[in-house]
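Peer 1: got a sequence here, can you model it:
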Amino acid sequence: MENKYADFALLFKALSDETRLKIIDMLSCGELCACDILKYFNITQPTLSYHMKILTQCGIVNANRQGAWMYYTLNEKTVKEISEYWSKSTSNKENCICHECENRTCSAGNCKES
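Peer 2: The predicted model follows:
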């Protein structure tokens, strides 16, 4: 697995907000207009725009302007990459990062001096 720690740190930082997590959950059902998303929150339109900017800049959400309205969808490619990264990062594997250190071995996920 190519190490993309910095990229995934930005993605997880974007997901570290309760409002943004709710938006992701809402978008899991399909495309939504910003006006429809806004109905579910007690926030202003500029605050929603701020959250959507974060989600689109890191690639989790796609934005599509249709006239005066913005429509949002999940970026399935990024969602899949996050899922694969998390699965690989949290499982025991042959190419564990601790194997890169000399004089270390991995035992049950714990790195120890040899």
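Peer 1: C-alpha from now on. contacts and neighbour counts both.
Peer 2: Noted.
Peer 1: all the helices of the chain, residue numbers only.
Peer 2: Ranges of helices in the chain, per DSSP state H, are 5-14, 18-27, 34-38, 45-57, 76-89.
Peer 1: let me have the ones you listed in JSON lines, adding distance to Asn110 as columns.
Peer 2: JSON lines is the format used below for the helices of the chain (distance: least, C-alpha to C-alpha, whole Å):
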{"stretch": "helix 5-14", "distance to Asn110": "20"}
{"stretch": "helix 18-27", "distance to Asn110": "31"}
{"stretch": "helix 34-38", "distance to Asn110": "43"}
{"stretch": "helix 45-57", "distance to Asn110": "34"}
{"stretch": "helix 76-89", "distance to Asn110": "13"}
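Peer 1: export those helices as TSV, with columns for mean neighbour count and distance to Trp69.
Peer 2: Converted to TSV, those look like this (neighbours: other C-alpha atoms under 10 Å; distance: least, C-alpha to C-alpha, whole Å):
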stretch	mean neighbour count	distance to Trp69
helix 5-14	14	23
helix 18-27	16	16
helix 34-38	15	7
helix 45-57	15	12
helix 76-89	13	22
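Peer 1: here is the second sequence; please produce its structure so I can put it next to the first one:
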Amino acid sequence: MAKATEVSSNLVIVGFHALSEPLRVQVLDLLRDRELCVCDLCEALSVTQSKLSFHLKTLKEAQLVKSRQEGRWIYYSLNLPQFVVLEQYLAEFRRFSPILPARSCRDSE
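Peer 2: A predicted model of the protein is given here:
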């Protein structure tokens, strides 16, 4: 059981790390509607393929995107089950932690 928790915890960590970079979030936004090849992503984001490759590698390692090769092009799409993992992680906070209004320092005096 500890092994499964470690794997799940690691996926959450790398998932949120991948989401911490604005360019990677832009990639995910572009992939919301459809699968895109690297050339389309580069053009839409106005970045070079070498720069984008680094970010796509991070997204793949976080399992947020999946890829498939067709001829000489690689096509990327969202890996929705991994988004569910991150969503469930955040939902645990909402379920078990009451959401209270923010308190100022003066309220505690």
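Peer 1: overlay the chains and give the TM-score.
Peer 2: TM-score of the superposed chains, computed with TM-score structural alignment, normalised by the length of the second structure, equals 0.77; 95 aligned residues with a C-alpha RMSD of 2.0 Å.
Peer 1: for Gly67 of the first structure, find the nearest of the helices of the first structure.
Peer 2: helix 34-38 (12.5 Å; C-alpha to C-alpha).
Peer 1: which position in the first structure aligns with Leu23 of the second structure?
Peer 2: Correspondence of Leu23 of the second structure to the first structure, assessed by TM-score structural alignment: Thr19.
Peer 1: quick revisit: which one of the helices of the first structure lies nearest to Met70 of the first structure?
Peer 2: Of all the helices of the first structure, helix 34-38 sits nearest to Met70 of the first structure, with 5.7 Å by C-alpha to C-alpha.
Peer 1: neighbouring contacts of the closest one?
Peer 2: Ile23, Met26, Thr44, Gln45, Leu48, Trp69, Met70, Tyr71, Tyr72 (C-alpha atoms under 8 Å, 6 or more residues apart in numbering).
Peer 1: for the third one, which non-adjacent residue is spatially closest?
Peer 2: If the residues on either side of it in the chain are set aside, Thr44 of the first structure comes closest to Leu38, at 7.7 Å by C-alpha to C-alpha, 6 or more residues apart in numbering.
Peer 1: show me what that neighbour aligns to in the second structure.
Peer 2: By TM-score structural alignment, Leu38 of the first structure lines up with Cys42.
Peer 1: ok, now Glu76 of the first structure?
Peer 2: Glu76 of the first structure maps onto Leu80 in the second structure, by TM-score structural alignment.
Peer 1: residue contacts, the nearest residue to its match once chain neighbours are set aside?
Peer 2: Counting by C-alpha to C-alpha, 6+ apart, Leu64 is the residue found nearest to Leu80 of the second structure once chain neighbours are left out, at 7.2 Å. By C-alpha under 8 Å, 6+ apart, the contact set of Leu64 of the second structure is Gly15, Leu78, Asn79, Leu80, Gln82, Phe83.
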